[in-house]
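Chemist: Quick check, what structure comes out for this input:
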Amino acid sequence: MKIGIAVLGAGRWGVNLIRNFLEHPNSEVLAVVDPNRDALMAVQKQFNLHPSVILAADLSQVQELPGLDAVAIATPASTHYTLAATALQQAYHVLVEKPLALNLCEAIELCELAQKHQRQLFVDHTYLFHPAVDRGQRIIQQHQLGKLRYGYAQRTHFEPVRHDVDALWDLAVHDIAIFNTWLEQSPIQVSATGTVFPKSEVTSQSEEGINQEPGLADLVWVTLTYPDGFQAFIHLCWLNPDKQRRLTVVGSLGTLIFDEMLPETPLILQRGSSIRGGEEQNFWESAIPYGIASQRVPQPNTSIASRDILSLEQVEPLRRVCDRFLNCVQTNTPCPTSSGWGSVELIRILSALSKSLELGGQPLMLF
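Modeler: Below you'll find the predicted structure:
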């Protein structure tokens, strides 16, 4: 029996969800909900939706829809809690875009609601279903990098700019989730510093499509410290002319690089060490070639024995997300990769980073 789905949100990501659920043999799109009538008409035209598919402006218009089993939420982050809570209270399974909620208490409440109504709460952390992340996790688990030294990531672009969350909440969750998965641990200390660009600078670029509300950090630097001493550094920015989607883990025997901007060769393993004077390479020195640090310092002696482009399964990560969600609904069992409770841990980290940002970068302990 097919699972009846209502997709909430007909924007960029909602369209991708609609496409995947329409193509999946185990799901049936019964409704698309969006307050923007033009967006609904565009979706209807793009997918030539069957006349039976309901186009609605509000979730309340489809709550009693016969055959509806689950909702997929791809709306602004500030609406996730209310929509997910409403759906769970109506005993629907829920797939929700990241972040699950904008504060820890609301995230926990959603998980408890799912348990109470015995429904699945699945958070769309798409990168955790990326073949490169799967392969990278196996590389690290097999100790091919040797002793892990440090990691760093850049996630920047010029737009889109969000109006309900800052760059930290919009972007950081992806890299934190990947680091946690690859390291199989969560940070015990975090810190964040950031910059809110002057409103005059932002509005001067409004012709390019940017309309940032004042008070939200556009540029954020994150430091994560893990129980074994591993540190990860993340650069996040909405107003960067150079779009970057790159994450690197450096070990004593090699370096693993996941660069999403190289779609043909996204995962590279460099075998060899980066050593100077018997000491491990400093993060800031290694960061120079990637534009992370600004001052010039001497480069370490580097020995690269090989540079291997790793083969990956050719599958769309979101297709795997939708397939896993449908399987969780069919079996009514949680997904260990992307459950609501797993997302609570990420929100705990983001909340602490927000607090550190408010305190000017003060390091905060999580446990």
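
Chemist: C-alpha only now, for contacts and for neighbours.
Modeler: Noted.

Chemist: which residues of the stretch 201-350 of the chain fall in helices?
Modeler: Taking DSSP state H, counting those that start in this stretch as the criterion, the stretch 201-350 of the chain carries its helices at 283-287, 317-331, 340-358.

Chemist: Mean neighbour count and distance to residue 142 added to those, as CSV?
Modeler: Supplementary listing: the helices of the stretch 201-350 of the chain in CSV, determined by neighbours: other Cα atoms under 10 Å; distance: least, Cα to Cα, whole Å:
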stretch, mean neighbour count, distance to residue 142
helix 283-287, 17, 24
helix 317-331, 19, 23
helix 340-358, 21, 24
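
Chemist: quick one: residue 114 and residue 108 touch, right?
Modeler: No: assessed by Cα atoms under 8 Å, residue 114 is found out of contact with residue 108, at 10.0 Å.

Chemist: The two: who's more crowded?
Modeler: In this view residue 114 and residue 108 are compared by other Cα atoms under 10 Å, and residue 114 has more residues nearby, 24 against 19.

Chemist: Would you do the same for the sequence below? I want to compare the two.
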Amino acid sequence: MKIGIAVLGAGRWGVNLIRNFLEHPNSEVLAVVDPNRDSLMAVQKQFNLNDSVILTTDWSQVQALPGLDAVAIATPASTHYTLAAAALQKGYHVLVEKPLALKLSQAIELCQLAEKQQRQLFVDHTYLFHPAVDRALRIIQQHQLGKLRYGYAQRTHFEPVRHDVDALWDLAVHDIAIFNTWLEQTPIQVSATGTVFPKPEATSQKSERTNQPAEKLADLVWVKLTYPDGFQALIHLCWLNPDKQRRLTVVGSLATLIFDEMSPETPLILQQGSSIPKGEEHNFCESAIAPQPTASITSREILSLEQVEPLRRVCDRFLNCVQTNTPCPTSSGAASVELIRILSALSKSLELGGQPLSPF
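Modeler: Just a heads-up that it's a prediction; the model follows:
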């Protein structure tokens, strides 16, 4: 039996969700909701939707739709909490784009509501379903990198600039989720510093999370994460950077792993080589007086990956969670709460000029 889906939001990401649910054998798109009628007409034309699919600007018109089992939310971050809460209260399973909510208390409330209603709350952390992230995790678990030293990430582009969240809340969750997955840890200390650039056009819209005018939201943010084993990750975030980057690197004593989404031919590279004299890795890690490091790169391997769209895997996993009514460990509401807890601590650090804080 197919799962009836209503997609809220027909923008860039909503269109991708519609496409995947239309193509999946276990789902049926019953409705698409978007306040912009032009977006609805564009969706109808793009997918040649039949008359049975309801296209509406009003979410309330489909809340009692016969056969509706689940709601997929791809709307601005400031609307996630309200829409997800309404859907759960109506007894629907929910797939929602990141972040789950803009306040930790709201995220926790949504988890509690999902548990009370015995419905699945699934957050679309798409990168955790990327074949490169899966392959990299296996490499790290097999200790092919040696002792992990540090990591860094760049997530930048030139627009869109959000008006409801800053660059931290818009971008950082992807890299934090990936580092947490690869390390199988969560940071014990975080810090963030940021810069606000002059906007060409001021806006009166305010961020729901901070109640700040949009022109005062940080456009450039530097994030530092420190993990229990001493591993540190530095993340560069900016939405006013002409150089679009989607790159994560983990450096180990024996090799370096590079995930570069902007290099479709070589998205995952394992660069063998050590900055420690061969045979002395143990001493370097544990001796108070380490030998002088010497750089040595011996090989560069382009790793093969399964050819599958990450969002297709997200939709498939969500539908499976609905069918079995069991949560997904990596994308459940509870898992997302931990990420929002980290983001909240980073926001506080940002307000305090980069003061290191514990997220827990």
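
Chemist: Once they're superposed, tell me the TM-score.
Modeler: The TM-score (TM-score structural alignment, normalised by the length of the second structure) is 0.92; 338 aligned residues with a Cα RMSD of 1.5 Å.

Chemist: can I get the helices of the stretch 201-350 of the first structure in CSV with distance to residue 193 of the first structure?
Modeler: Rendered in CSV, the data for the helices of the stretch 201-350 of the first structure read as follows (distance: least, Cα to Cα, whole Å):
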stretch, distance to residue 193 of the first structure
helix 283-287, 16
helix 317-331, 31
helix 340-358, 5
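
Chemist: out of those, nearest to residue 138 of the first structure?
Modeler: Put simply, out of the helices of the stretch 201-350 of the first structure the one that sits nearest residue 138 of the first structure is helix 317-331, at 17.3 Å, with distance taken as Cα to Cα.

Chemist: Which parts of the stretch 101-250 of the second structure are strands?
Modeler: 121-124, 148-158, 189-195, 220-226, 232-238, 240-252 (DSSP state E, counting those that start in this stretch).

Chemist: could I get those as TSV with mean neighbour count and distance to residue 282 of the second structure?
Modeler: Conversion of those to TSV gives the following (neighbours: other Cα under 10 Å; distance: least, Cα to Cα, whole Å):
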stretch	mean neighbour count	distance to residue 282 of the second structure
strand 121-124	29	40
strand 148-158	19	13
strand 189-195	22	27
strand 220-226	21	23
strand 232-238	23	20
strand 240-252	18	13
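
Chemist: For these, could you give me JSON lines that also reports distance to residue 63 of the second structure?
Modeler: As requested, the strands of the stretch 101-250 of the second structure are arranged in JSON lines below (distance: least, Cα to Cα, whole Å):
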{"stretch": "strand 121-124", "distance to residue 63 of the second structure": "17"}
{"stretch": "strand 148-158", "distance to residue 63 of the second structure": "37"}
{"stretch": "strand 189-195", "distance to residue 63 of the second structure": "40"}
{"stretch": "strand 220-226", "distance to residue 63 of the second structure": "39"}
{"stretch": "strand 232-238", "distance to residue 63 of the second structure": "37"}
{"stretch": "strand 240-252", "distance to residue 63 of the second structure": "37"}
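
Chemist: Which one, of these, ends up nearest to residue 348 of the second structure?
Modeler: Nearest to residue 348 of the second structure among the strands of the stretch 101-250 of the second structure is strand 189-195 (8.5 Å), distances taken as Cα to Cα.

Chemist: That closest one versus strand 232-238: what angle between them?
Modeler: Our comparison of strand 189-195 of the second structure with strand 232-238, counting by axes from the mean of the first three to the mean of the last three Cα atoms, to 10 degrees, yields an angle of 30 degrees.
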